[in-house]
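Chemist: Pasting the sequence and the predicted coordinates here, then a few questions.
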Amino acid sequence: MSARSDNAVVIIGSGPGIGSNTAAVFAANKFNKVALVARNPTQLEKDATFVTTASNGNATVKTYSTDVLDPAKFTTTLAQISKDLGTVEFVLFNAAIVAESSHQEVSDDELLRDFKISTIALNNLSKWAFPQLIALASSDASAKPTVIVTSSHLPEAPETNLVSLSMSKAAQKNFTRTLRKVYEPKGVHVAILTVAGYVTETNKYLNPRNIAEQAWNLYSQPKESWTEDIRIEEP
């Protein structure tokens, strides 16, 4: 196991699946500071217990109940994370609402909601995260400043019953690739974790623990071998 980091891991979109499992893997392997961000405070407390147990009590885990759809509240939350935990080294953007929508029936509000989560919230996060990640890259050669965005099969294979999410996920993937072009030359690894299918505990590959391990593998890559996208799917 690597020496424990005094930097923070931040999970935007915690929950009982990918979010909390990723936090648990990072807390068990290296990080001693974890921020879990989601809307549901009750679930957040369950996630915090799960992550704390995974770290054998060696990580400080703090929860932040907020709605990324509200830019002012989200920005305030991010500022509080900086105040509480200091410099961030790893960020997972995993926020999404999976709700059925079909053409002709999908409303403007549904479309706007999903775009606000997938792109506007990610943009607000990036304005907070990248300045400190760039600074960390230049000041600490042992650090691995990383932003991972959870994607899916939808940008390449949209589903007719997930019209709104398919559209917003395509925009998000394009935006993430733009961020990669801007910030990787400045020392920040920007990657896409493509979860190509539906996640269940019983899947061989598309299960939360394996997906979290793949996020750790992306983070752990040496700079000369940085990968833009890891795709996880069932055979």
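Modeler: Perfect, thanks for sending it.
Chemist: rest of the way, CA atoms for contacts and neighbours
Modeler: Will do.
Chemist: Relative to residue 112, how far out is the residue lying farthest from the centre of the chain?
Modeler: Most distant residue from the mean C-alpha position of the chain: residue 104, 31.4 Å away (CA atoms, centre = their mean). With distances taken as CA to CA, to the nearest Å, residue 104 is found 15 Å from residue 112.
Chemist: Could you measure from residue 10 over to residue 20?
Modeler: 11 Å.
Chemist: any residues in contact with both of these two?
Modeler: Common neighbours of residue 10 and residue 20 are listed as residue 36 (criterion: CA atoms under 8 Å, 6 or more residues apart in numbering).
Chemist: ok, second structure coming up, stack it against the first:
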Amino acid sequence: MSGKVAIIFGVGAVQGLGAALARKFAKEGMNVLLAGRTQEKLDKAAESITEGGGKAATAIADVTRPDEVARAFDAAEKLGELEAVLYNAGNNAIIPFMELTPERFEEFWRVGCLGGFHVGQEAVRRLLPRGHGSILFTGASGSLRGKANFAHFASAKAALRNMVQSMAREFGPQGLHIGHVVIDGVINGEMARSRFQAYLDKLGDDGALEPDAIAEAFWALHEQPRSAWTHELDLRPFKENW
């Protein structure tokens, strides 16, 4: 393959945000490398792209392991010239603070923040010599505030946000567009449908964020001219209480 390439970390179910990001960037003509932890899910997501005429490849990668992250980048660069890196890996759960174990707390930090560090550092290493490219990170409501029973999640997402700000201030003037997208609301993807269908029904029409709509915003960030870059963008349903 040849052409411009996007690599998306944190691709899971076809109905999830990671797969939607990959479909959007492929639809716009980019070759995409889908990175995640489950080959079956990656294959289904890639198939949804190739069936539409796009070009996609996959790589198993645990974002907490820098060697696996580097191998995924190697696979992406075989598809063409790397132009966009998207970090969408994350996990969430309702856990009361006094029920948190040190191991569980660290698990959320490793995926929510440390993985972003590994991907961000490898992305800069490969994009900076060319002086252009986008590195975009998925944030959440917890990036901005800590709610009860979400100390583990909010602390990891807030750390990621501050790290991304530091990256933007250091590498933006060197030509890299580094952005952070705050997802303020429930995503209408497979995870929410399988766990919280009653809650989604209660929200009603357009009460949850649609993965494909979020993907449109990521693409808009990637396409921005550098005379008017956005670093942070927040997205929420029109009826979300914020």
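Modeler: Yep, that arrived. Since this is a predicted model, take the numbers as computed values, not measurements.
Chemist: Now do the same for the residue farthest from the centre of structure 1: its match in structure 2.
Modeler: Aligning on TM-score structural alignment places residue 104 of structure 1 opposite residue 98 in structure 2.
Chemist: One more: residue 63 of structure 1?
Modeler: Match for residue 63 of structure 1 (TM-score structural alignment): residue 58.
Chemist: What is the neighbour count of its match?
Modeler: Neighbour count of residue 58 of structure 2, defined by other CA atoms under 10 Å: 21.
Chemist: helix, strand or coil for it?
Modeler: What DSSP: H, G, I helix; E, B strand; the rest coil gives for residue 58 of structure 2 is strand.
Chemist: Can you tell me the closest non-neighbouring residue to it?
Modeler: residue 34 (4.7 Å; CA to CA, 6 or more residues apart in numbering).
Chemist: elements contacting the helix or strand harbouring the one you found?
Modeler: Applying DSSP states H and E as the criterion places residue 34 of structure 2 in strand 31-36. For strand 31-36 of structure 2, the elements it packs on are strand 4-9, helix 17-27, helix 39-50, strand 56-60, helix 66-77, judged by 3 or more CA pairs under 8 Å, 6 or more residues apart in numbering; DSSP states H and E.
Chemist: matching residues in structure 1 for the third one?
Modeler: I take that to be helix 39-50 of structure 2. Going by TM-score structural alignment: helix 39-50 of structure 2 matches residues 41-52.
Chemist: Contacts for that stretch next, please.
Modeler: By CA under 8 Å, 6+ apart, stretch 41-52 of structure 1 touches 14-16, 20-21, 23-24, 27, 36-38, 58-65.
Chemist: if we go to 6 Å?
Modeler: Stretch 41-52 of structure 1 is contacted from outside by 20, 24, 65, using CA atoms under 6 Å, 6 or more residues apart in numbering.
Chemist: what's the burial count for the residue nearest to the second one when sequence neighbours are not counted?
Modeler: Which is residue 24 of structure 1. Once flanking residues are discounted, residue 24 of structure 1 sits nearest to residue 51: 4.5 Å by CA to CA, 6+ apart. For residue 51 of structure 1, the count of nearby residues is 27 (other CA under 10 Å).
Chemist: Three-state assignment for the equivalent of residue 234 of structure 2 over in structure 1, please.
Modeler: In structure 1, residue 234 of structure 2 lines up with residue 231, judged by TM-score structural alignment. Classification of residue 231 of structure 1 by three-state DSSP places it in strand.
Chemist: The closest residue to residue 231 of structure 1 other than its chain neighbours: neighbour count?
Modeler: Distances taken as CA to CA, 6+ apart place residue 194 nearest to residue 231 of structure 1, at 4.6 Å, with adjacent residues excluded. By the measure other CA under 10 Å, the count of residues near residue 194 of structure 1 is 20.
Chemist: In a helix, residue 194 of structure 1, correct?
Modeler: No - using three-state DSSP, the assignment for residue 194 of structure 1 is strand, not a helix.
Chemist: got the buried residues for stretch 49-58 of structure 2?
Modeler: Buried residues in stretch 49-58 of structure 2, defined by neighbour count with 16 or more other CA atoms under 10 Å: 49, 54-58.
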